[in-house]
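Enquirer: here is a sequence with its predicted model. Questions after.
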Amino acid sequence: MQVADYVLQRLREWGVEHVFAYPGDGINGLVAAFGRADNVPKFVQSRHEEMSALQAVGYAKFTSRVGVCMATSGPGAIHLLNGLYDAKLDHVPVVAIVGQTARTAQGGSYQQEVDLHALFKDVASEYLVDVTVPEQLPNALDRAIRTAEAERAPTALIIPADVQELDYSPPEHAFKHVPSSPPSHSWHTSVPPQEDIARAAEVLNAGEKVAILVGQGARDAADEVHQVAEALGAGVAKALLGKDVLPDDRSYVTGAIGLLGTRPSYELMRDCDTLLIVGSSFPYSQFLPEFGKARGVQIDADGRLIGMRYPTEVNLVGDAKSTLRAILPALRPKPGWRETVEKNVADWWDALRAQAFEDADPVNPMRIAWELSERLPEDAIVTADSGSAANWYARLVRLCGRMRGSLSGTLATMGAGVPYAIGAKFAHPDRPVIALVGDGAMQMNGLAELITLARYHQEWPDRRCVVCVLHNNDLNQVTWELRAMGGAPKFEESQVLPDVDYAAFARSVGLVGVNVDAPDSLGAAWDQVLSADRPAVLDVRCDPNVPPIPPHASFDQVKNTAEALLKGDPDAWSVVTKGVRTKVQEFLHG
């Protein structure tokens, strides 16, 4: 057995079923081992190593298991970085196995020789190791996986090309040899001291208007969050990575918070007198209650991230599920506040529907997300890319029941939507997956990954994987940021995209491709792609001038946008008319 054979054997013992990878001579030994192992775990070939890393992130997000990616030395390792940073910033367990120049050539300016320790020392700061002798395994691989799971972070294992082909020999019961124990997944639960639980309950009971903010750290505590909200008569807002923690069809769930958020979430934070934060490090404190206005309690499993977004009075370091269970018996109900929250939520959904059906040229992008929500299968998984697609996903896509959803939250990298969807399909091949993607992200890397979908879809029991392209020939989010934050008009040289027929490209690689350029065709088009027998691209030509206005646009944002339009923005009149019509609907419904 060679070292490469043992690496795959140990991955199998850990229950790893997929390795998202791209080949290269720096991992030839490992690639050969996949052949000897009958491709178990499965080598999933992307079109680019960055896509492999992002597919591993998507897989890990939708399974809560470690995602594994693999790449060759030099350029392959470099390409992994963006996906690994996405894992680091969103607290996702991913292990990268990376090749390196043979030991005999290291230090000799050899081809593709890169200082991988310098390259990975930040992104894989929790655990990064070179395997230079066979006896380092299995400890090195086990620690990489255990650390990734325990710290919810990326780790990296560097294995030089010649080491991969050495005969494997285990660590001995000897000086300076380090053994390891059999693979096992251990998820700890912890509860803060009882006196801290009592203090938290005291703060929550003292308030009359309680708001709850949940993030992805509350996902396994959805039932407990619901019970706490019921006990306190509270409203619940969701950070973007926590969008699928509670279903959007519950009357007290106000939806997303922040720049991409909803008006009832803004009102919930503006008017509350008590704030409970569960499993979230939501960074935009200007969308939380004014400092000093609300008393605060925070629950988080990571003590490093607690108490740093809002001046919380009681900070509970512990597992969200167990901690909420400990608090529940001491909570007392609050009359009155819940009715206000529920009315705000109902008015908001009415306003969003009216906004989505406003005329646009040719299709209102809000209607794309609205029509999808009307048709989402009960077990669907939704991914979204960064950019304006994230706006409409955050506000209009209603995730209910078993539905899951995610995007690149903290890094907000472009091009994550399609590889996340591919990772989700390998994680749950029996569930439909939908990716909402801007045309900029499709041109960046999404088109190439359609080839990956075409290659693998026949292996999935449910072959539905829909990539919906918001086709507006504009890098739309940056265009709006230029207007609202910098007071600069749209600079067409940087913002306008070449026109591409995305549906035609899909058809050219054997997928379903559907073009939509009229709003009345949209519903039937969604029905078609959601019932297709293979992956599909829904290419919708939509209006770039429908504004993603925040729920509470600041004076500076309005002033900057006005200045940008007055400076000669090529779409000024269209922006003004559509912005006014959109905002009027919000005022009419609440």
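Expert: Nice, I can see it. Given the structure is predicted, the values throughout are model-derived calculations rather than measurements.
Enquirer: from now on I want contacts and neighbour counts done on CA atoms only, so please keep to that.
Expert: Will do.
Enquirer: what number of residues lie near residue 141?
Expert: 22 (other Cα atoms under 10 Å).
Enquirer: show the residue spans covered by the helices in the stretch 101-250 of the chain.
Expert: 116-120, 139-151, 161-164, 194-206, 222-232 (DSSP state H, counting those that start in this stretch).
Enquirer: give me the contacts around stretch 291-303.
Expert: 200, 203-204, 217, 272-280, 306-307, 310-320, 323 (Cα atoms under 8 Å, 6 or more residues apart in numbering).
Enquirer: any buried residues in stretch 221-232, and which?
Expert: 221, 222, 223, 224, 225, 226, 228, 229, 230, 231, 232 (16 or more other Cα atoms under 10 Å).
Enquirer: buried ones from the contacts of stretch 291-303, can you make that a ChimeraX selection?
Expert: Paste this into ChimeraX to select the buried members of these, with burial taken from 16+ other Cα under 10 Å:
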select :200,203,204,217,272,273,274,275,276,277,278,279,280,306,307,310,311,312,314,315,316,317,318,319,320,323
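Enquirer: A further structure is provided below for comparison with the first:
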Amino acid sequence: MSTVSDFVIQRLKDWSVSRVFGFPGDGIGAFDGALGRAEREGEGLKYIRPTHEELCALMATAHAKFTGEVGVCVATSSPGGFHLINGLYDAKMDNQPVVAIVGQQGLASLGTFNQQESNLERTFADVAVYVQTIVSPQQAQAVIDTAFRTARTRLQPAVIILPHDVQAMEMQEPGREHWVSRSSAVAPSTSITPPESDLVRAAGILNAGKKVALLVGHGANGATDDVLKVAELTGAGIITALRGKQVVPSDVPYHTQQLGLLGSRPSLTMMKECDTLLLLGTNYPYGEFLPESGQARAIQVDLKPEQMGLRYPTEVNLWGDVKATLAALIPHLETKTDLSWQDSLSAAMRDWEDEVAAQAQVEYEKLNPRLVFHELNKRLPPQAIVTCDAGTTADWYGHHIRLRRGMLGDLSGRLATMLAAMPYALAAKFAYPERSVICTIGDGAFQMLGMNELITIKKYMHSWDNPQLIILVAHNDDLTQVSWEMRTEDGNPLWETAQDVQTMDYAGYAELFGFKGIRVKTPEEVGAAWDAAFAHRGVTLIDAYVSKDVPPIPAHITREYALNTAKALIKGDPEEAQVIVDSAKALITEGVERVKDALHIGGSGKEGEKH
């Protein structure tokens, strides 16, 4: 007898799913049993079981980000389903197609306050673009297909709720009866292009621009050559959002990397001086770093129409796939002969790279975290995949990591949830087992659930063609990003009760699993640690004892940033002396003019207020 669960498994395969990230439980028990039968018969899905359902959802989201496929996660009823929610919000907020299959108690239990029975449709209503309980075998086909079609086209998570008794029911092929839908496992095309008239209008704006800027996000994945062609024709500079870092190779001289607190000064210059702005597959959220209203004529290209014209007033919104839209737009573009704008950005970027390198060489009382990332960047092998966590690792990743063509890198973007770097790294390793994967994570995030994933690594590493996986733990016994945000955003001193992270020997912990552990405490040890890690055909954890007082200084120090930090120190920040010393070192390295800007020397009245 073929059950509903057997059908669901086959339907997942029909949708080109080969791997699911799951955690078992009685609410999903019959489905788990079917997965086991299929595996024994050699016709199953690859089932990856990390140590927590939240990790399942984060891995499914990362799988979608790294492969462009639909990520799938599986969990039991109420507690398992609830644990999925953070990872599903990561998918929602970063526009990723994920399908979650969640168990439920039997149909007769619904609404009767039974154990582990809850209103899962209501629970998932906000996070998912489509939520549906399968209540009969004839309904299963349409629900599964709708979930996948919706996730792919809307770039959002969808949730299928599968009651325990329905899982084991005999599957029935849907017929022609009234109310019964017959569906197909055929993906709709998302290669959407706007009308020709809109393309002509957009081209006219770009052709008229003298200082064109491209802001490129993760939604432009797969369109690298098209983006570069547009920049070549229009003489544009290119900024990538943090999640779009992999779209444009770092060796493109007028690619000025990121914008804002994690960005470069040439990117800020580009936004301040451009007269034309083309946004490609990005929902960049920090409007304070975008051009002044009315300064630039703006065009946006995106598959998410509700997010167009949202961050900056646009003149033309092109609803479409970035690659397909640019391919249709390029024939309408004229070739710019004056490349002075682009050349000036390239020169500014060369100077900035020298400045970033100098920042990495500054010596502090403890190890400079910038140096650790700077030395990693120099050693990244071809096709490497780098993940970073929320917190200061994202700062150093943005400032120092340069992804060349073929490399991948990602993080939890708009949600910016802690601990995602570890499940992201594992999802990358499962998707690309032949590649070197480097996870960069802070000690606070590592302690949340990241440490657990060493167990998952130990369980599955034998299946990877290349078992090289490197984990960098930025070890400073502090929730550092929040510590700095308390100072710079709220003018509050560090609150040790909330911010301290219990210290431990992370390298020693890795060694308990048989992995290679390396402790790094001095600048002289950094390069050698990375060399040893990349020479090791296995798992390495680098325990880097870094300073927590190195300021994640943005490309442009605002008056508010400087004054709030001063307020925090005046109120009695316990790290006052070291923060002053280390901030001064960072500012001095960034140049006298920037020190003047931060302290408002030479500025007065209205001119000073502009800062």
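Expert: That came through fine. Remember, predicted model here, so these are calculated numbers, not experimental data.
Enquirer: TM-score for this pair?
Expert: For these two chains in superposition, a TM-score of 0.98 is obtained (TM-score structural alignment, normalised by the length of the first structure); 588 aligned residues with a Cα RMSD of 1.4 Å.
Enquirer: let's see which of the contacts of stretch 291-303 of the first structure end up in helices.
Expert: 200, 203, 204, 320, 323 (DSSP state H).
Enquirer: check those and tell me the two furthest apart.
Expert: 203 and 320 (17.5 Å; Cα to Cα).
Enquirer: how about JSON lines for the helices of the stretch 101-250 of the first structure, with distance to residue 75 of the first structure added?
Expert: Listed next are the helices of the stretch 101-250 of the first structure as JSON lines, based on distance: least, Cα to Cα, whole Å:
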{"stretch": "helix 116-120", "distance to residue 75 of the first structure": "11"}
{"stretch": "helix 139-151", "distance to residue 75 of the first structure": "22"}
{"stretch": "helix 161-164", "distance to residue 75 of the first structure": "15"}
{"stretch": "helix 194-206", "distance to residue 75 of the first structure": "50"}
{"stretch": "helix 222-232", "distance to residue 75 of the first structure": "42"}
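Enquirer: three-state assignment of residue 425 of the first structure?
Expert: helix (DSSP: H, G, I helix; E, B strand; the rest coil).
Enquirer: what about the strands in the stretch 201-350 of the second structure?
Expert: In the stretch 201-350 of the second structure, the strands defined using DSSP state E, counting those that start in this stretch lie at 212-216, 237-240, 276-280, 297-302, 316-319.
Enquirer: of those, which is nearest residue 473 of the second structure?
Expert: Nearest of the strands of the stretch 201-350 of the second structure (Cα to Cα): strand 237-240, 25.8 Å.
Enquirer: could I get the strands of the stretch 201-350 of the second structure as JSON lines with distance to residue 558 of the second structure?
Expert: Formatted as JSON lines, the strands of the stretch 201-350 of the second structure follow (distance: least, Cα to Cα, whole Å):
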{"stretch": "strand 212-216", "distance to residue 558 of the second structure": "22"}
{"stretch": "strand 237-240", "distance to residue 558 of the second structure": "21"}
{"stretch": "strand 276-280", "distance to residue 558 of the second structure": "24"}
{"stretch": "strand 297-302", "distance to residue 558 of the second structure": "26"}
{"stretch": "strand 316-319", "distance to residue 558 of the second structure": "32"}
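Enquirer: residue 192 of the second structure is nearest to which of these?
Expert: strand 316-319 (7.6 Å).
Enquirer: so the closest one corresponds to what in the first structure?
Expert: Per the alignment by TM-score structural alignment, strand 316-319 of the second structure matches residues 314-317 in the first structure.
Enquirer: give me the neighbour count for the residue opposite residue 71 of the first structure in the second structure once aligned.
Expert: When the second structure is aligned by TM-score structural alignment, residue 71 of the first structure is paired with residue 75. By other Cα under 10 Å, 32 other residues sit near residue 75 of the second structure.
Enquirer: same deal with residue 408 of the first structure?
Expert: 27.
Enquirer: and residue 539 of the first structure, that one's in a helix?
Expert: No. Applying three-state DSSP, one finds residue 539 of the first structure to be strand, outside a helix.
Enquirer: so what does residue 95 of the second structure match up with in the first structure?
Expert: Using TM-score structural alignment, residue 95 of the second structure pairs with residue 91 in the first structure.
Enquirer: can you classify its match as helix, strand or coil?
Expert: Applying three-state DSSP: residue 91 of the first structure is coil.
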